[in-house]
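> Could you look at this predicted model? Sequence included:
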Amino acid sequence: MRSQILIVDDEKSFVRSMTFALGEAGFGARSAHTGEDALNALAMTPADLMLLDLRLPGMSGMDVLAETTRLYPDLPVVMISAHGDTRSAVQAVKAGATDYLTKPFALDELLHLIRSITDRTRMRDELDYHRKRTANSSGLVGSSQPMKALWQTVQRVAASSTGRILLLGESGTGKAVVARAIHQQSPRAEGAFVEINCAALPEQLIEAELFGAEKGAYTGAHQKRSGLVALAHGGTLFLDEIGELPPSLQAKFLHFLENGDYRPVGGTVSHTADVRVVAATNRALEEDVRSGRFREDLFFRLNVIELTVPPLRERGEDLQELLDVFIESQAREEGCRPIAIPPETLERLCAYRWPGNVRELRNLVERLTILHPGQPIRPDQLPAEFTATATAETPVDAAISLDQQLQHTERGMILQALEQSGGHKGRAAEKLGMSRHAFKRRLQRLGLT
């Protein structure tokens, strides 16, 4: 992607020639003729480097440099001075400018300086990225107290000999990330980390997926296949949505947990696998046990070590860190400049309850990066539910119409039900005593889709 250069100079002929020359050299170039316009341009679209004239109408070049250094401390600034202003240019470097050029200068001199600076910046950014990647190699992002406590527990559990771990938490909190962190921090890290979502496969295929199948064991089984249990031998098997495991398979899985033995579908010979099993659910398994949907002995066999992953609304201090990670990752994925989150937009995000937790935040960053690449995100560019949150927290004025008051109350009830249901629309509908279709119609009418 081309580096973007902002040229700030009141000599329009000079700016036109510089814009053309930089474009021919493979750079993107924009221009501003006053200091105020330059700051507005940076607020709208970030730049990789700024060429700044010392003498400008209105704000001086030194004033623009001071404000730019305060607002964008990582932005390289090259000061341009007229002949005889060298002393001022040196003062500008001491005040934070990266370098300076004295008019008139050769184009080759300018291009060499720009390439040197942009190469250094790119190298610095890559080093920062690899440092962050190393620091966050566990995948667990956040320095809030709940995340510090979770990380300490993950390290203790990972190093232990326990082979059965149950992860609890609302949908979207990152239970799969925690499971992978447990694997990476354990003596089994050299082995495989194998994941299966029990809710994503048809009931008749889950057993074959887990334990494998002999040729001809069922329609379509044209050859012998190994199961995920065999693949995870010596490593970790992660079962997401364990509450969705079919009752017909729960007894067989309990047998495997007790002694490591299993038999492929259609097989006559038992096999053994040494795996650490990490199971996760956003359901209240105790209620499923009481209702008979989940075996009590299987629940207790799984629940040797229990970890609860905190919801995002209890990790407010982590929001900025998560945003930084997701914004950088998504910009790299889309091949564009990262979006920026100004303070007024961050305030709106912090006030939101995040019923979909970290997954919802990641999806939001993906959406905003695709729709507004490289731009600062205004509050009005956020989805409707963020406006709804702000509205729900505003006291209802007595002058508001009855319809508006009812809509306000209905919106609050729906948001609360979604939050309590971990973002699951079907369960939220059940809590409110309405059908799933009626619930969806209300979501659409209230702009909460």
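Noted; the coordinates are in hand.

> Please make it C-alpha for all contacts and neighbour counts, starting now.
OK.

> Next, residue 194: secondary structure please.
Counting by DSSP: H, G, I helix; E, B strand; the rest coil, the backbone at residue 194 sits in strand.

> Thought residue 227 was touching it, still the case?
No - using C-alpha atoms under 8 Å, residue 194 is not in contact with residue 227, being 10.5 Å away.

> Work out for me the element residue 321 sits within.
Element membership for residue 321 (DSSP states H and E) is helix 319-334.

> same question but for residue 219, I mixed them up
Secondary structure (DSSP H and E) places residue 219 outside all helices and strands.

> for the one 10 residues further on, same thing?
Using DSSP H and E, residue 229 sits within helix 228-231.

> Counting by contacts, list what the following helix or strand past that helix packs against.
As assigned by DSSP H and E, the chain's next helix or strand after helix 228-231 is strand 236-240. Judged by 3 or more C-alpha pairs under 8 Å, 6 or more residues apart in numbering; DSSP states H and E, the packing partners of strand 236-240 are helix 175-184, strand 193-197, strand 276-281.

> and the comparison structure, right after this:
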Amino acid sequence: MPRQIRILIVDDEESFVRSLSFALRTEGMDVTGVHSGEDAFLQVRENKFDIILLDLRLPGADGMEVLDSIRKLDIDVPVIMISAHGDTRAAVKAVKLGAADYLSKPFELDELIHTINTTLDQNRTALELDYHRKRNVPTNGLIGECAPMRELRTTIDRVAQSSASRILLQGESGTGKALVARAIHGESPRASNAFIEVNCAALPEQLIESELFGAEKGSYTGAHQKRTGLVRLADGGSLFLDEIGELPLALQAKFLHFLENGDYRPVGSEHSASADVRVIAATNRDLAEEVRLGNFREDLFYRLNVITIDIPALRHRGEDIIKLVDHFADHQAKAEGCHPIHFDDATLDLLRHHRWRGNVRELKNLIERLTILYPSKQISPDLLPAEFHVTDDNPDDRHGGVSDGNAQLQDRMDNTERHLVQDALDQADGHKGRAAEILGISRHALKRRLQRLGLQ
């Protein structure tokens, strides 16, 4: 449940404060009302407010003096000035002194609520930008100062500004390939146009062509209206194809044709279309090996493999792990409305040397879990999940090697996945298409899992 907005109303008209407090409380806000500048100053010093509604004309210290005093206290709370006098010069002066906005009485409640929400959104954005500047956290979300991350940023800058229209991102699952794709788009001349993201493993095999290239009405069963393809939506921008290795072989030839010249044909159409799209593909598989096994077209692989960016695994990023721990702890604390969790030295050491098979995604999920279970607390080793505990029998764990413990964990994960897939097949009476729908993956992705898990 979202936290209540805390508002301080400062106005010498008691009836106005009373009626406005009642109206704002009915909107779910927590309201405090005072009638003088001196009382306002005391409230601000003793309590934390999200926003202040401050009358310009007050007995004793007027609104301008109160505003100036609040700013001198270095209390970062937005102030909306209120006056019945409609004094434009006073409004300009108030904004120069740091007021966020200005309203003249009488005003509608809807107008006030809109101004409050807009002011809070602007203030939240400003605080986040200031936070990133102070912590040297880039706004594209790529956190870390290790050598591989510095090299990655340099590569992103160079590629984003280049004419390269076919880019392949390689890295383990959870390393942040989607984040890198967005950074390339956001720093490119295409940034003002669309960024379209497609997970090739999540789309049903029989629909993936129409999703990508579009379809005419009646071109297949269930096509009750014309479908606009994602390629067209990305025209002028970027198309991010995650898990490109899961693209069905039958579609790979058509996609190769599109990559060659930008031409494609919607399903059921007699006419070709074209789109100017930067294609960013991503995979956690060894595509060269997939080519050798016959699962991926060789010509498509070489067409994609012109500009390749390798994204480092988390276990190779050294102290970046601790930077990410702090970042996710702060972020999750805001979401839960609590103080960030923090870690003792022994726990930090375990985090530094964990293998992180799930990479940044695994770390983010861990911090979310710990924040929910132990809000605001110091995290000691005993509060970490079992796989983080290192024993003398498994010294390779501490150094990120593939230990017996980690191998056993992988076996358990494979067994769990095997049971899930087998349950889906049982529910579908062995029908692979229906089993894939139950699992929320494509038929092609299911076939790959069946091979890997030995369920053929």
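Done, it's in. If you're wondering where the values come from, they're calculated on a predicted model, not measured in any experiment.

> Tell me how the two chains score on TM-score.
Here the superposed chains carry a TM-score of 0.64, computed using TM-score structural alignment, normalised by the length of structure 1; 317 aligned residues with a C-alpha RMSD of 3.5 Å.

> residues in structure 2 matched by the helix holding residue 321 of structure 1, start to end?
Counting by TM-score structural alignment, helix 319-334 of structure 1 falls onto residues 321-336 of structure 2.

> With stretch 220-237 of structure 1 instead?
Alignment of stretch 220-237 of structure 1 against structure 2: residues 222-239, by TM-score structural alignment.

> Show me what counts as buried in the matching stretch.
Residues 227-239 are the ones in stretch 222-239 of structure 2 that count as buried (16 or more other C-alpha atoms under 10 Å).

> hmm, back to that, if you compare the helices and strands packed on strand 236-240 of structure 1, which one is most tucked away?
Sort these by mean neighbour count, taking mean count of other C-alpha atoms under 10 Å, and strand 276-281 sits at the top with a mean of 24.

> contacts for that one?
With C-alpha atoms under 8 Å, 6 or more residues apart in numbering as the test, strand 276-281 of structure 1 has contacts from 162-170, 175-176, 179, 234-243, 302.

> what's the mean deviation for it versus structure 2?
Strand 276-281 of structure 1, aligned to structure 2 and superposed, deviates on average by 0.3 Å (mean C-alpha distance after the TM-score superposition for structure 1).

> What residues does residue 439 of structure 2 make contact with?
By C-alpha under 8 Å, 6+ apart, the residues touching residue 439 of structure 2 are 421, 424.

> those strands in structure 2, which residues are they?
For structure 2, strands defined by DSSP state E occupy the ranges 6-10, 30-34, 51-55, 79-83, 101-104, 166-170, 195-199, 238-242, 263-264, 273-274, 278-283, 307-310, 342-343, 378-379.

> For stretch 170-186 of structure 1, grab the matching residue range in structure 2.
Using TM-score structural alignment, stretch 170-186 of structure 1 pairs with 172-188 in structure 2.

> Between the two ends of that stretch, how far is it?
This stretch, stretch 172-188 of structure 2, spans 25 Å end to end (C-alpha to C-alpha, to the nearest Å).

> What of stretch 205-225 of structure 2?
Separation of the first and last residues of stretch 205-225 of structure 2 by C-alpha to C-alpha is 20 Å.

> which of the residues in it are buried?
205, 208-217, 219.
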